[in-house]
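Engineer: predicted model, plus sequence, below.
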Amino acid sequence: MPIDIVPEWMKNLEEEDITFIKKFVLASGSLKEMAKVYDVTYPTVRLRLDKLIDKIHINDRETNEPYVSLIKRLAVDDKIDFDTAKILIQAYKKQMREEADE
């Protein structure tokens, strides 16, 4: 009987991430095999896996602050660089602290 509940860590993954996970499992976790499947180099697959791991960590640490989660996802997806993400998150948290102090 299939489970209808999507685990929390999967909720913000893109379809291509889910497909990658499926192929990775079917390849018995072999990055060499994944490189063949995707017709790319081993380091390229390793980088893709590392980014997927980062996404899963971010989803696991999902906060009550959707803005922070969005910024982290943008950084993992290479939409913005990590230094910019840190600056945005720090500025947001500072603003939230200041508003809480008022």
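Structural biologist: Yep, it's here. Numbers count the residues shown, from 1 in each chain.
Engineer: drop to CA atoms for contacts and neighbour counts, all remaining ones
Structural biologist: Noted.
Engineer: any idea how far Ile3 is from Ile89?
Structural biologist: Distance, Ile3 to Ile89, by Cα to Cα, to the nearest Å: 35 Å.
Engineer: more neighbours: those two, which one.
Structural biologist: Using other Cα atoms under 10 Å, the more surrounded residue of Ile3 and Ile89 is Ile89, with 18 against 6.
Engineer: for comparison:
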Amino acid sequence: MSLSATPAWLANLDDEDLAFIRRFVLASGSMKEVAGEYGVSYPTVRLRLDRLIQKIRLGEQAESDPYVTLVRRLAVDGRVDVDTARVLIAAYRDAAKER
């Protein structure tokens, strides 16, 4: 695959995400091994993997609105809780319909 053919979901990941994916693959998907390498608990690795999965899914969704994409990314990163993100997106879409 050439760099020009890099999938959007991959281009949206930061360096820490890519490093985590690399470690995870090199550990043959063993979260226990990755937890040992990072010096964290298994549940911490599971949470990070779950957030990474959400980021990848977000990157694959066809969302043309940058605001909605931003709010979803903030929720995935844990900077905004999921319920708040839903409220923000719903209010934004309602306001857009009224225009």
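Structural biologist: Looks like it came in fine. Being a predicted model, the structure only gives us computed values, none of them experimental.
Engineer: quick check: buried residues in the longest helix seen in the second structure?
Structural biologist: Scanning the second structure for the longest helix, with DSSP state H as the assignment, gives helix 42-60. Residues of helix 42-60 of the second structure classed as buried: 42, 45, 49, 51-52, 54-56, 58-59 (neighbour count, 16 or more other Cα atoms under 10 Å).
Engineer: what's the average distance of that helix to the first structure?
Structural biologist: Helix 42-60 of the second structure, aligned to the first structure and superposed, deviates on average by 0.5 Å (mean Cα distance after the TM-score superposition for the first structure).
Engineer: so what's the gap between that helix and the chain middle?
Structural biologist: Distance of helix 42-60 of the second structure from its chain centroid, counting by Cα atoms, centre = their mean, to the nearest Å, is 6 Å.
Engineer: ok, stretch 31-39 of the first structure next?
Structural biologist: 21 Å.
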